[in-house]
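Q: Output the structure for:
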Amino acid sequence: MELLTTTQMAEKWNISRRRVTTLCNQGRIEGAILRGNTWLIPDDAKKPDDNRRGRNSKTEKE
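A: Prediction:
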């Protein structure tokens, strides 16, 4: 198992490095470890679902 940085995972998952860091800080990436100032993530980690509410989200009104 290889460990990747947030930059490498961002490229792999096609999301921003900052978003990967946020997911790590929230404990949403299994196996991610913080070494100094760098998050190291297993290369086989699964990308968590994006549960954020987007600006184009539509809520049904009754």
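Q: switch to C-alpha atoms for all contacts and neighbour counts from now on
A: Noted.
Q: Tell me the secondary structure at the most centrally placed residue in the chain.
A: Central residue check for the chain by C-alpha atoms, centre = their mean: the C-alpha nearest the mean position is that of Val20, 3.3 Å away. Three-state assignment for Val20 (DSSP: H, G, I helix; E, B strand; the rest coil): helix.
Q: With Glu30 as the reference, measure out to the nearest residue to it once chain neighbours are set aside.
A: Distances taken as C-alpha to C-alpha, 6 or more residues apart in numbering place Thr6 nearest to Val20, at 5.9 Å, with adjacent residues excluded. For Thr6, the distance to Glu30 equals 14 Å [C-alpha to C-alpha, to the nearest Å].
Q: Please generate a structure for the following sequence too, so the two can be compared:
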Amino acid sequence: MEFITAKEAALKWGITPRRVQALCAEGRISGAWRLGNAWAIPVNSEKPRDERTMNKDTIDDRGEDV
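A: Coordinates of the predicted model:
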């Protein structure tokens, strides 16, 4: 199996290397494992869904949850 670094995954997915490291630490990237102070990420891994964003349908005009 081939692996890429957090920096390579960041370029591939259009996010920062720090965000990739956080996703790895949270266990959200399947098959990623720590190698010293770096992360080894399977080359065929897909970018996890960003759960920090809210669905627009659940917010009213004042910006409050419905």
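Q: thinking again about what came up before, show me what contacts the residue nearest to Val20 of the first structure?
A: Arg17, Val20, Thr21, Thr38, Trp39, Leu40, Ile41 (C-alpha atoms under 8 Å, 6 or more residues apart in numbering).
Q: What's the fifth one aligned with over in the second structure?
A: Which is Trp39 of the first structure. With TM-score structural alignment defining the correspondence, Trp39 of the first structure maps onto Trp39 in the second structure.
Q: Its match: what's it in contact with?
A: Trp39 of the second structure makes contacts with Thr5, Ala6, Gln21, Cys24, Ala32, Trp33, as judged by C-alpha under 8 Å, 6+ apart.
Q: redo that, cut-off 10 Å
A: The contact partners of Trp39 of the second structure, taken as C-alpha atoms under 10 Å, 6 or more residues apart in numbering, are Phe3, Ile4, Thr5, Ala6, Lys7, Val20, Gln21, Cys24, Ala25, Ala32, Trp33.
Q: Among these, which ones are in helices?
A: If you go by DSSP state H, the contacts of Trp39 of the second structure have Ala6, Lys7, Val20, Gln21, Cys24, Ala25 in helices.
Q: ok, so of these, who is nearest Trp13 of the second structure?
A: Lowest distance from Trp13 of the second structure to those (C-alpha to C-alpha) belongs to Val20, with 9.1 Å.
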